[in-house]
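Participant: here is a sequence together with a model predicted from it:
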Amino acid sequence: MADTRAPSRPATAPPPPEDAEPPLPPTLRRNAPLVPTDSAASRALAAVIAILTFLAALCAGAAEIVASSAGQWQGAVAQEVTVQVRPGPGRNIDADVSRAEGIAKAAPGIAEARVFTKAESERLLEPWLGSGLDLSDLPVPRLITLKLASDATPDLKALRANLTEALPGVASLDDHALWLQRLSTMANTFVGIGVGIVALVLAATGLAVVFATRGAMAGNKEVVEVLHFVGANDDYIARAFQSRFFRLGLRGGAIGAGAALLAFALAGVLARVSRSGPAGDEIEALFGTFQVSWRGYVIIVVIGVIASLVTGVVSRITVRRFLD
């Protein structure tokens, strides 16, 4: 039996509503953003921000290492005091050292006392006088290192008075307060210099963004005028520039902060490897373990975020001033 049904009609799209706006012709469509981020100038600005963020992060990390090492030095120095016993004519230096050691051990708050031998005391002068010298005829003082107890507060003033009374003009107590003060001043100065350098680098980042924003505004002057003509306000234009430059700053800040984190990680690995070499003791004594603590890593990440925020805020302020 033949099929008598009428052929089905192809499905057609519903007609557009009467109030719908017709689409723009392809020649009038703007596919590129208002402020292009993939141009040569944008890539150069991102590179500048990355370099400046890297330098700022290096300064901040170095300042954190110095502050941490200074804290360790201060803690180690503050846990020890030194008794110096000077030889004198007609006196038995060994007897004076034994008497000073007994007075120190009897004082409350002293956990341990270590007497330096004559050879050890002479060896301490080698960095200044050189090695291989006969110091037997020189009145080299003898030293007694006292380790303070952590669970008790020693009365160093009373101990100094007892040593002076028992061995007047012979024994003296050094609590290293002068060295601690100098060490604290040095560490605070270095940290202050690091903070100042970070501030200058961020200021340089802001200036670079100012010039880049002005250049972008000059290059898109006709587009800005058209936007004003069709009713766009200054806030819309400023947000567009701020969004684009914030992305550039975020990219540059992430690259710079990531490079700084990688640099400190590699430096820590190299420090651990070189610690077994002949210069390992000197490096560890000067810089500690050369490890950035979690606080240092957080500071580096924060610097990258601040660089991005500075880029966005400065670009918005520059655009508003340009439009005004």
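Facilitator: Happy to help now that I have it.
Participant: use CA for all of it now, contacts and neighbours both
Facilitator: Will do.
Participant: which parts of the stretch 201-324 of the chain are helices?
Facilitator: Using DSSP state H, counting those that start in this stretch, the helices of the stretch 201-324 of the chain run over 221-229, 234-274, 280-287, 294-323.
Participant: which one of these lies closest to D155?
Facilitator: Nearest of the helices of the stretch 201-324 of the chain to D155, taken as C-alpha to C-alpha: helix 280-287 at 29.7 Å.
Participant: identify the residues contacting the closest one?
Facilitator: 65-66, 69, 271, 274-275, 290 (C-alpha atoms under 8 Å, 6 or more residues apart in numbering).
Participant: R142 contacts R114, doesn't it?
Facilitator: No. Counting by C-alpha atoms under 8 Å, R142 does not reach R114; the two are 11.1 Å apart.
Participant: comparing these two, which shows the higher neighbour count?
Facilitator: More neighbours surround R142 than the other of R142 and R114, with 23 against 12 (other C-alpha atoms under 10 Å).
Participant: from S98, how far out is the more buried one?
Facilitator: 11 Å (C-alpha to C-alpha, to the nearest Å).
Participant: structure B:
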Amino acid sequence: MGMFSEALRRTQSAAAALNERREAVRDMRREKALVPASSIAGRALVTVIAIMTFLAALTSGAAILIADASSAWQSQVAREMTIQIRPTVGRDIEADAEKAAAIARKAPGVAAVRPYTKAESEALLQPWLGGNLDLSELPVPRLVVISLEPGASLNVTALGRALSEAIPGLSLDDHQHWLERLAVMAKTVVVVAALIFALVLVAMILAVAFATRGAMAGNREIIEVLHFVGAADDYISRQFQRHFFQLGLRGGAIGGGAAILAFYVASTLAAWTRATPGGDQVEAMFGSFSLGRNVYVAILAITAGIAIVTGLVSRIIVFRHLRDLS
């Protein structure tokens, strides 16, 4: 009986000690968070995440705008062809232009043909030669612009042969060379934007990793006590994940909002300078800087993705640390 009573007493003592530990864990959970809700390190991390999000959103938005502008350029250029008539001794260039336009109008798939006048052809050279230069004595080629029907397939070889036989000193340009250059440029911009985005993401992950290790070092005793008294690793890592997810969401919202504001300012400035020659060139090259739905979706996706990545990185690091303690 004495041995049984002693064993029962020891069992009750162990149960009481276990209950005390469980109560201590519950008290820690209720009274003190593992990671302080506000700290200097947390504010610094929010600033870093905001900057990274701003750069990533700005890069992605610019890539989307340039890709859309490139698509519009390619679509517009692909629907047009240009006939260039060089002045030839003994021939009337005006009559040759009208004759070339008449031949082009008969070709299947042609929607419209517009011969440029002498004044219009000279005006095209003014941005490069200046407006004060007298071009009347220069052999300025005459242009005829052919607009194709949407989806039409034009036999460029046959049309070029018919024009060359009728008019000497004539060339037909289908802008294929420029289309290839535009496609290469658009792909290059997308690749560069993807590389910049990847670098920004790596830098942000490293910053979150250092911040997580710093938070764990500052709360090392609490983490170890909770771990050894039986607190689940999932509970401890979830505290860090929740904290850093909130920091990532806050920083991402700030950075994404700053990127939207930057695009809005650029769009406003572009609208103010739209009537000027420089503004028209910028708009022709890069579009109107207006935020379409795809840009908004991209910025929101980047903001949410950065917040999720921030939480997951902290969770993984904490899990590895707790696994080393076991």
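Facilitator: The structure has been received and is ready for your questions. Fair warning: this is a prediction, and the values are worked out from it, not measured in the lab.
Participant: TM-score of the superposed pair?
Facilitator: TM-score for the superposed chains, counting by TM-score structural alignment, normalised by the length of structure 1: 0.85, backed by 302 aligned residues with a C-alpha RMSD of 2.3 Å.
Participant: next secondary structure after the host helix or strand of A41 of structure 2?
Facilitator: Using DSSP states H and E, A41 of structure 2 maps to helix 40-78. As assigned by DSSP H and E, the chain's next helix or strand after helix 40-78 of structure 2 is strand 80-85.
Participant: what range does that following strand cover in structure 1?
Facilitator: Here strand 80-85 of structure 2 aligns to structure 1 at residues 80-85, judged by TM-score structural alignment.
Participant: the matching stretch vs structure 2, mean deviation?
Facilitator: When structure 2 is overlaid, stretch 80-85 of structure 1 sits 0.6 Å from its aligned residues on average, using mean C-alpha distance after the TM-score superposition for structure 1.
Participant: neighbouring contacts of that stretch?
Facilitator: 93, 96-97, 100, 141-148, 170-176.
Participant: contacting residues for the residue nearest to E64 of structure 1 when sequence neighbours are not counted?
Facilitator: Spatial nearest neighbour of E64 of structure 1, excluding adjacent residues (C-alpha to C-alpha, 6 or more residues apart in numbering): G296 at 5.9 Å. Listed by C-alpha under 8 Å, 6+ apart, the contact partners of G296 of structure 1 are 60-61, 64-65.
Participant: farthest-separated two in these?
Facilitator: Using C-alpha to C-alpha, these span at most 8.7 Å, a distance reached by A60 and I65.
Participant: give me the more crowded residue out of the two.
Facilitator: Remark: of A60 of structure 1 and I65, A60 carries more neighbours, 25 against 21, as counted by other C-alpha under 10 Å.
Participant: please name the residues that touch the more buried one.
Facilitator: Counted by C-alpha under 8 Å, 6+ apart, A60 of structure 1 has contacts 194-195, 198, 296, 299-300.
Participant: against A67 of structure 1, how distant is it?
Facilitator: For A60 of structure 1, the distance to A67 of structure 1 - C-alpha to C-alpha - is 10 Å.
Participant: likewise for T289 of structure 1?
Facilitator: 13 Å.
Participant: same thing with Q84 of structure 1?
Facilitator: From Q84 of structure 1 across to A67 of structure 1, the span is 30 Å (C-alpha to C-alpha).
Participant: can you check T82 of structure 1 too?
Facilitator: In this view, T82 of structure 1 and A67 of structure 1 are 25 Å apart by C-alpha to C-alpha.
Participant: cool, and L159 of structure 1?
Facilitator: L159 of structure 1 sits 32 Å away from A67 of structure 1, taking C-alpha to C-alpha as the criterion.
Participant: next: D151 of structure 1.
Facilitator: Going from D151 of structure 1 to A67 of structure 1 by C-alpha to C-alpha gives 26 Å.
Participant: try L227 of structure 1
Facilitator: Distance, L227 of structure 1 to A67 of structure 1, using C-alpha to C-alpha: 53 Å.
Participant: part of a strand, is P168 of structure 2?
Facilitator: No. Counting by DSSP: H, G, I helix; E, B strand; the rest coil, P168 of structure 2 is not part of a strand but coil.
Participant: can you pull the contacts of it?
Facilitator: P168 of structure 2 neighbours (C-alpha under 8 Å, 6+ apart): T88.
Participant: of all the contacts of helix 280-287 of structure 1, which comes closest to V305 of structure 1?
Facilitator: Comparing the contacts of helix 280-287 of structure 1 against V305 of structure 1 with C-alpha to C-alpha places I65 closest, at 21.1 Å.
Participant: surely the closest one touches R295?
Facilitator: No. The criterion here is C-alpha under 8 Å, and I65 of structure 1 misses it with R295 at 10.2 Å.
Participant: so how far is R9 of structure 2 from the most centrally placed residue in structure 2?
Facilitator: The centroid of structure 2 falls nearest to S60 when counting by C-alpha atoms, centre = their mean (1.1 Å). S60 of structure 2 is 69 Å from R9 of structure 2, where distance means C-alpha to C-alpha.
Participant: just V191 of structure 2 next, same as before
Facilitator: Counting by C-alpha to C-alpha, the gap from V191 of structure 2 to R9 of structure 2 is 72 Å.
Participant: same thing with L206 of structure 2?
Facilitator: For L206 of structure 2 relative to R9 of structure 2 (C-alpha to C-alpha), the value is 53 Å.
Participant: follow-up on the earlier one: could you dump the contacts of A60 of structure 1 into JSON lines and include distance to G253 of structure 1?
Facilitator: Shown next, in JSON lines, are those (distance: C-alpha to C-alpha, whole Å):
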{"residue": "G194", "distance to G253 of structure 1": "18"}
{"residue": "V195", "distance to G253 of structure 1": "18"}
{"residue": "V198", "distance to G253 of structure 1": "13"}
{"residue": "G296", "distance to G253 of structure 1": "16"}
{"residue": "I299", "distance to G253 of structure 1": "13"}
{"residue": "I300", "distance to G253 of structure 1": "10"}
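Participant: with respect to N233 of structure 1, which of these is nearest?
Facilitator: Nearest member of these to N233 of structure 1, counting by C-alpha to C-alpha, is V198, at 36.0 Å.
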